[in-house]
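Enquirer: Provide a 3D model corresponding to the input given below.
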Amino acid sequence: MSASLYNNDILRLAASIPHHQRLADPHASVEKRSPTCGSRITADVRMADGRLAEMGLDVKACALGQASAALMAAQAIGLTAEELAEARDKLTAYLSGESEDLDFWPGLAVLAPARAYPARHPSIRLGFEAIAEAARMADA
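Expert: Down below sits the predicted model:
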């Protein structure tokens, strides 16, 4: 694995995940696991007026998964379930090479070197997948 893949920016993000504590009484909870590496993220959410009002995360992932979860958690509050699903889909499209757009979510450019490592993509997607699904469930 390339040393530049795990740079200081990635490691700093991995060590500073916002909302890194489970919610006591969530509207919905979702656990996502990467079959490739075993990374796991549990997302708890509370919605209000159709928007993400509170979240809690339990992140047990590699540094890339942690960094991605940190970026997601820093910007997700206030978004709708549809907006979170759109971000999840755009991240998937970027990682798979279907899109070049990283402007949809602040800070994701730091993960650009990981695009060349498909085995790391599931871990990078976990936080976005878990929060989008939990928000959809809570909003239903």
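Enquirer: hey, let's count contacts and neighbours off CA atoms from now on
Expert: Will do.
Enquirer: where does the residue nearest to residue 119 when sequence neighbours are not counted fall, helix, sheet strand or coil?
Expert: Distances taken as CA to CA, 6 or more residues apart in numbering put residue 36 closest to residue 119, at 6.7 Å, once the chain neighbours are dropped. Under DSSP: H, G, I helix; E, B strand; the rest coil, the three-state class of residue 36 is coil.
Enquirer: could you also give me the structure for this next sequence, so I can compare it with the first?
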Amino acid sequence: MLPEALARQIITDHERHPRGKGEIEGAPHAALDNPGCGDQVTVWVRPLAGRVAEVRFTGRGCAISQASASLMTGALAGKSLDEARALAARYRAMVMGEAPPDPGLGDLVALAGVSRLHARRKCALLAWNALEAALAGA
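Expert: The predicted structure follows:
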């Protein structure tokens, strides 16, 4: 697990300077919201030859939901669809407290502390749930 100060720095950086923000015209997408806190996210994914050719997001919300979406776009770029789904499962297990932080998740480990904050788990998983819905529609 990352030191708390470093995790906070990664989350803040991705919230203030999101990567992968924007739409992908014509790509499968899914929009979800978290009515409990008002977070909203839409995820676009362009699969090509069994890989994630591009993934982007739009939305608004708390630092955790926006940082999670930003980190997700970087973590998934170029992965096979099977690798993307496996990464999503590993991330979900970490956020839900079902698995310890996995160094193979890279900077996504910054969100491991969310597992202790039950109300924030939905924030950390919102973009990933939208990704799964977009992939199901692809």
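Enquirer: put one on top of the other, what's the TM-score?
Expert: Taking TM-score structural alignment, normalised by the length of structure 2 as the basis, the two superposed chains have a TM-score of 0.84; 134 aligned residues with a CA RMSD of 2.1 Å.
Enquirer: pull out the buried positions in the helix or strand where residue 6 of structure 2 lies.
Expert: According to DSSP states H and E, residue 6 of structure 2 maps onto helix 4-16. The neighbour-count check on helix 4-16 of structure 2 (16 or more other CA atoms under 10 Å) flags 7, 8, 10, 11, 12, 14, 15 as buried.
Enquirer: contacting residues for the fifth one?
Expert: Spelled out, it's residue 12 of structure 2. 63, 67 (CA atoms under 8 Å, 6 or more residues apart in numbering).
Enquirer: ok, the third one next?
Expert: Neighbouring residues of residue 10 of structure 2 by CA under 8 Å, 6+ apart: 107, 110.
Enquirer: roughly how far does it sit from residue 137 of structure 2?
Expert: 31 Å (CA to CA, to the nearest Å).
Enquirer: run the chain-centre distance for the biggest helix by length in structure 1.
Expert: The longest helix of structure 1 (DSSP state H) is helix 121-139. Relative to its parent chain, helix 121-139 of structure 1 has a centroid offset of 7 Å by CA atoms, centre = their mean, to the nearest Å.
Enquirer: state the span of structure 2 onto which stretch 69-81 of structure 1 is aligned.
Expert: With TM-score structural alignment applied, stretch 69-81 of structure 1 matches the range 69-81 in structure 2.
Enquirer: can I assume residue 54 of structure 1 sits in a helix?
Expert: No: counting by three-state DSSP, residue 54 of structure 1 falls outside a helix, being strand.
Enquirer: burial count for it?
Expert: 17 (other CA atoms under 10 Å).
Enquirer: same question, the one 4 residues further on
Expert: Applying other CA under 10 Å, we find 19 residues neighbouring residue 58 of structure 1.
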